[in-house]
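Trainee: please find the sequence and the predicted model below.
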Amino acid sequence: MPVKLSQANLGSLPANVARPNYERAALTPGIVHFGVGNFHRSHQAVYLDELFNSGVGHDWAIVGAGVFDGEKVGRARLAEQDWLTTVVEQDSGHMSARVTAVMIDFLMPGDAAAIIERLSDPAIRIVSLTITEGGYFIDPASGLFNPTHPDIVADAQNLGTPKSVFGIILAGLIRRRQDGIVPFTVMSCDNIPGNGHVASDATIGLARLVDETLADWVRDNVAFPNSMVDRITPATTDRERGILAAAFGVDDNWPVFCEPFKQWVMEDRFTDGRPALEKVGVQFVHDVAPFELMKIRILNGGHATIAYPAGLMDIHFVHEAMENPLVRAFLAKLEREEIMPTVPPVPGVVIEEYCQLIERRFSNPKIGDTVRRLCLDGSNRQPKFIIPTIADRLKAGGGMTGLALESALWCRYCFGTTDSGAVIEPNDPSWTRLQATATAAKDMPQAWLAMEDIYGEVGKSAPFAAAFAHGLEALWTLGTRETLTRYLGDSL
């Protein structure tokens, strides 16, 4: 019978499950984290768990927070087990489980007053974020903060009861300013180019709608360090819960399964101290940008490259996509011919070796990452992970046949059926719009590129438009397999 995960049962867990060696009762909060999902619990929380296990940093425990009703489900699952999480690392030759205990509270999502009150506590010195690419109110075409977004406008008009993450953060900063407390650092851990700059733009942009003096104070007094984060972490299903119970004898409402690999590169720029994360492998650098660009283009762009052909060919798992010779070869060719040439040198990194590492990570047969997860939210991900690469290829006068085909594959996927005719369930916040546009693009490809908020100037490029139209026509006429075959044979 599996042991139910709880604080009281930590001592009863099977011997093959690692557990904290620190006294949880001695932990005190230092971080409020928005977006308590799988990635955060497999990444930031694991680094902190390793730090706490080393005997230091016990005043940096995490308090969870959120703004959406949907986050209450995860909170309830964690509340039943005293905020504990089992993290399972897997690859073809390795499987281990550990229980992390770095979260000591989780404020009710949407309770802005309670969250602002906690943010005004001097003990809270960092507010961290994993709120996904879509949470920063970025205009996709310009890449800039959008001050006209309805949620931002609403918060600016009523900052006493804010609804957005950045409204709550700004309200917390205002309280600290009024009380003479050093402002906290805002630490984005999302996969966005210049994530610290983006978080700064959102916070200061909202403040500017409220009061220019407030905006200047935030600009001059609050730190927004850039960071690059990396760990492949799929969603949790009954499959993962069952594996954990069978292999380790633990009953966990919401375990996290992930790959063994993890990476965190960050600027050392904080307003009121930070945990000594360099002791557990975090790399602090002067400039994160080269590491970030490499990861976003090669890994995240690589995910997009394999996602849509695999989805159209009814492939379920990512490792199965990598076992498909066409998908794997498409990734290899596109990365080396069109994506990697846009990545400048990175200190201490051989780009080809990094690309090979990414291919091995994608091929991990144990991780259980799904193609559907990679296909999710293309309207937010494509403008960050693919379209800037196309823009750089156009600027350099380089070919973009493969990138245009990737874009055509996304369009074909958003039509809503696979090559076999199976229905693709909605998989984007803008699915209705995308599906209607993809339907129109079947006969008029330019309709897809006319989504200026997504493609911007790239969509107006005649060479790209021609390559996109050719790729989309091939997908509709020949199907995904034959189109990939011709691309790989340089005969598309």
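Mentor: Cool, got the structure. Just so we're clear, the structure is a prediction, and the values are computed from it rather than from any experiment. Numbering: from 1, shown residues only.
Trainee: from now on I want contacts and neighbour counts done on CA atoms only, so please keep to that.
Mentor: Will do.
Trainee: now the closest residue to residue 229 other than its chain neighbours: which helix or strand?
Mentor: The spatial neighbour of residue 229 that comes closest, neighbours along the chain excluded (C-alpha to C-alpha, 6 or more residues apart in numbering), is residue 264 at 4.7 Å. Secondary-structure assignment from DSSP states H and E places residue 264 in strand 263-267.
Trainee: please spell out which residues along the next helix or strand after that strand are buried.
Mentor: Next in sequence after strand 263-267, counting helices and strands by DSSP H and E, comes strand 283-285. Judged by neighbour count (16 or more other C-alpha atoms under 10 Å), strand 283-285 contains these buried residues: 283, 284.
Trainee: what of stretch 276-290?
Mentor: Residues 277, 282, 283, 284, 288, 289 are the ones in stretch 276-290 that count as buried (16+ other C-alpha under 10 Å).
Trainee: over to stretch 311-328?
Mentor: Buried residues in stretch 311-328, defined by neighbour count with 16+ other C-alpha under 10 Å: 311-322, 326-328.
Trainee: which one of those is nearest residue 60?
Mentor: Nearest to residue 60 out of the buried residues of stretch 311-328 is residue 318 (C-alpha to C-alpha; 35.3 Å).
Trainee: surely the residue nearest to residue 229 meets residue 231?
Mentor: No: if you go by C-alpha atoms under 8 Å, residue 264 and residue 231 don't touch, sitting 9.0 Å apart.
Trainee: which one's more surrounded, those two?
Mentor: Neighbour comparison, residue 264 and residue 231: the larger count goes to residue 264, with 20 against 17 (by other C-alpha atoms under 10 Å).
Trainee: how far does the helix or strand containing residue 485 sit from the chain's center?
Mentor: Residue 485 belongs to helix 480-488 when elements are defined using DSSP H and E. Centroid displacement of helix 480-488 relative to its chain, using C-alpha atoms, centre = their mean, to the nearest Å, is 30 Å.
Trainee: got a list of contacts for it?
Mentor: By C-alpha atoms under 8 Å, 6 or more residues apart in numbering, the list of residues contacting helix 480-488 from outside reads 309, 312-313, 326-327, 329-330, 333, 402, 419, 471, 474-475, 492.
Trainee: which two of the residues you listed have the greatest separation?
Mentor: Spatial extent of these (C-alpha to C-alpha) is set by the pair 333 and 419 at 22.7 Å.
Trainee: higher neighbour count, these two?
Mentor: Relative neighbour count places residue 419 above the other of residue 333 and residue 419, with 19 against 14, counting by other C-alpha under 10 Å.
Trainee: try this one side by side with the last:
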Amino acid sequence: MERLSRATAGDVPKAPGTGIVHLGLGAFHRAHQAVFTADAIAAGGGDWGIAAVAPRSRSVLDPLLEQDLLYSVLTLDGERVTPRVLGVHSQALHAASEPDAVERLLADPAVRIVTLTVTEKAYRPGSAVLDLLVRGLRARAGAPIALVSCDNLPSNGRRLRELVVAELGPSIVDSTGFPSTMVDRIVPASTEATYATAREVLGLEDRATVGAEPFHAWVLEDDFPGGRPAWDRAGAIITGDVGPWEGLKLRVVLGVHSALAYLGALAGAPTVDRALALPGMRDAVERFIATDIAPTLSPPDGVTVEEFGRGALARFANSALRHRTLQIAMDGSQKLPQRLLGTIADRRAAGSMPRYATLVLAAWMRFVRGVADDGTALPLDDPMAERLRETGDLLALDAVFPPAFADDTELRAQLDAWGRDLDRHGVLGVLEGLR
């Protein structure tokens, strides 16, 4: 079968000049920021082509280069698959082998935005991504630019600003914006089944294809000193306060996603939709949203937490996504502080014991032990895996948990009770007891 390329794809708009550098050439970027940017260019024009930078792996970079920087996004909605071929990337580079070229690109005054999808682990002083970004900024000589974190971190713009200012000094903010953002679209990792679907619907081989749900959202703080694409005309929300949207995403969408991942993996459910379909699971997560999460949030005007949660569950039920529970369960030590622990801390500060949130935390603690309810081994893909497996008191790990957790005897008792129930009855038995 022929390969996707400019010669075989038909009339795909060419990328304009480079105005954006994106660090992190993963599936989410290709199905989210790239789609919004392609639509913004179509609506408002401008030299906003994206130079994509793969920090380490060439697994996506090489196929993309072989395909003239074209790839397809497959929108998966039940049995219906809607393909779209995008050509919004103007360049693609490999940071590990081309650091000087990436640095020159970041220093180019024509580049006015850098977006990042590099996961929580990269937001540490001295990380390779941060060092590369700092070198490029140092060479810009004051040319205006916005650094746009699209990772699932609270106040991600402020977090990035603190890291950059620590390296370059406070004067960097005179020419640099650090807008906080909320991004949302379920984009599972591509598999051979994804590539087979692309062959079927495109009639071409596409080794850079991604599948994604129909829903997609992007909320951005308005802080772009060098300008920006017409993302608002592509459906993004430009606002002065991302916080209410960020809280919904982190605690409702991602918190429930993690709940389904850990409870589902223990129960033997390979994908999120099958985890949600387990007897008693939907009732449990609806109560998790209503009784534990909702009291901790102040949603945007016109939105209720419960309504937002029902929408999230409808998305999770999309069986076409085949979103693996083990993929979502990765890096729990890095994700749970944003997704779950804040909910628990806020409820404890209010004098309440969050029943369902502590069940999720207990499920993660059992997941760390590496054995499912049926005795199947579970992998622990986490930067703290060795410490997690070796420690006898997870709550004492201050790199994961707030200090107050270790001293909270009532919280410890609740987690111990859930742990005993999960050991004795498994997830299905625990869910049955909740009904």
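Mentor: Good, I have the coordinates. Not measured: the values here are computed from a predicted model.
Trainee: under the alignment, what does residue 238 of structure 2 map to in structure 1?
Mentor: For residue 238 of structure 2, the equivalent position in structure 1 is taken to be residue 284, counting by TM-score structural alignment.
Trainee: wait, doesn't that match sit right on residue 263?
Mentor: No: because the distance of 11.4 Å does not satisfy C-alpha under 8 Å, residue 284 of structure 1 is recorded as not touching residue 263.
Trainee: any idea how far residue 191 of structure 2 is from residue 108 of structure 2?
Mentor: For residue 108 of structure 2, the distance to residue 191 of structure 2 under the criterion C-alpha to C-alpha, to the nearest Å works out to 36 Å.
Trainee: strands of structure 1, residue ranges please.
Mentor: Taking DSSP state E as the criterion, structure 1 carries its strands at 3-4, 17-18, 29-34, 61-65, 85-91, 94-100, 103-106, 126-129, 185-188, 227-230, 250-251, 256-258, 263-267, 283-285.
Trainee: helices or strands up against the last one?
Mentor: Using 3 or more C-alpha pairs under 8 Å, 6 or more residues apart in numbering; DSSP states H and E, the elements in contact with strand 283-285 of structure 1 are strand 263-267.
Trainee: which residue numbers in structure 2 go with the strand it packs on?
Mentor: Applying TM-score structural alignment, one finds that strand 263-267 of structure 1 aligns to the residue range 217-221 of structure 2.
Trainee: show me the contact partners of that stretch.
Mentor: In this structure, residues lying in contact with stretch 217-221 of structure 2 by C-alpha under 8 Å, 6+ apart are 179-185, 235-242, 245.
Trainee: hmm, back to that, tell me which of the strands of structure 1 is the most buried.
Mentor: strand 256-258 (a mean of 28; mean count of other C-alpha atoms under 10 Å).
Trainee: now for the nearest residue to residue 437 of structure 1 once chain neighbours are set aside, how many residues are close by?
Mentor: Of all residues not flanking residue 437 of structure 1 in the chain, residue 448 sits nearest, at 5.9 Å (C-alpha to C-alpha, 6+ apart). The local packing of residue 448 of structure 1 (other C-alpha under 10 Å) involves 25 other residues.
Trainee: so residue 448 of structure 1 is in contact with residue 410, correct?
Mentor: No: with contact taken as C-alpha under 8 Å, residue 448 of structure 1 and residue 410 are classed as non-touching, separated by 10.2 Å.
Trainee: now the helices for the stretch 201-350 of structure 1?
Mentor: Remark: helices of the stretch 201-350 of structure 1, listed N- to C-terminal, are 212-221, 238-248, 289-294, 301-312, 318-323, 325-334; assignment by DSSP state H, counting those that start in this stretch.
Trainee: mind checking these for the one nearest to residue 365 of structure 1?
Mentor: Across the helices of the stretch 201-350 of structure 1, the minimum distance to residue 365 of structure 1, taken as C-alpha to C-alpha, is reached by helix 318-323, at 5.3 Å.
Trainee: which residue numbers in structure 2 does that closest one align to?
Mentor: Taking TM-score structural alignment, helix 318-323 of structure 1 hits residues 272-277 over in structure 2.
Trainee: ok, now stretch 353-363 of structure 1?
Mentor: Under TM-score structural alignment, stretch 353-363 of structure 1 corresponds to residues 307-317 of structure 2.
Trainee: and for stretch 98-108 of structure 1?
Mentor: Mapping stretch 98-108 of structure 1 onto structure 2 (TM-score structural alignment) gives residues 84-94.
Trainee: what's the match for residue 405 of structure 1 in structure 2?
Mentor: With TM-score structural alignment as the criterion, the equivalent of residue 405 of structure 1 in structure 2 is residue 359.
Trainee: what sits against the nearest residue to that match once chain neighbours are set aside?
Mentor: For residue 359 of structure 2, ignoring the flanking residues on the chain, the nearest one in space by C-alpha to C-alpha, 6+ apart is residue 418 at 6.0 Å. With contacts defined as C-alpha under 8 Å, 6+ apart, residue 418 of structure 2 is in contact with 358, 359, 362.
Trainee: now do the last one against residue 49 of structure 2, distance only.
Mentor: Right, the one you point to is residue 362 of structure 2. 45 Å.
Trainee: which residues touch the nearest residue to residue 364 of structure 2 once chain neighbours are set aside?
Mentor: Spatial nearest neighbour of residue 364 of structure 2, chain neighbours left out: residue 262 (5.7 Å); criterion: C-alpha to C-alpha, 6+ apart. Under the criterion of C-alpha under 8 Å, 6+ apart, the contact list for residue 262 of structure 2 reads 325, 329, 360, 363, 364, 367.
Trainee: give the contact list for the match of residue 238 of structure 2.
Mentor: Counting by C-alpha under 8 Å, 6+ apart, residue 284 of structure 1 makes contact with 265, 266, 267, 268, 278.
Trainee: equivalent analysis for residue 32 of structure 1, please.
Mentor: 62, 63, 64, 65, 119, 124, 126, 127, 128.
Trainee: can you check which part of structure 1 stretch 382-390 of structure 2 sits on?
Mentor: Mapped onto structure 1 with TM-score structural alignment as the criterion, stretch 382-390 of structure 2 occupies residues 428-436.
Trainee: residue 238 of structure 1 corresponds to which position in structure 2?
Mentor: For residue 238 of structure 1, the aligned residue in structure 2 is residue 192 (criterion: TM-score structural alignment).
Trainee: let me redo that: residue 199 of structure 1
Mentor: Pairing criterion TM-score structural alignment: the partner of residue 199 of structure 1 within structure 2 is identified as residue 160.
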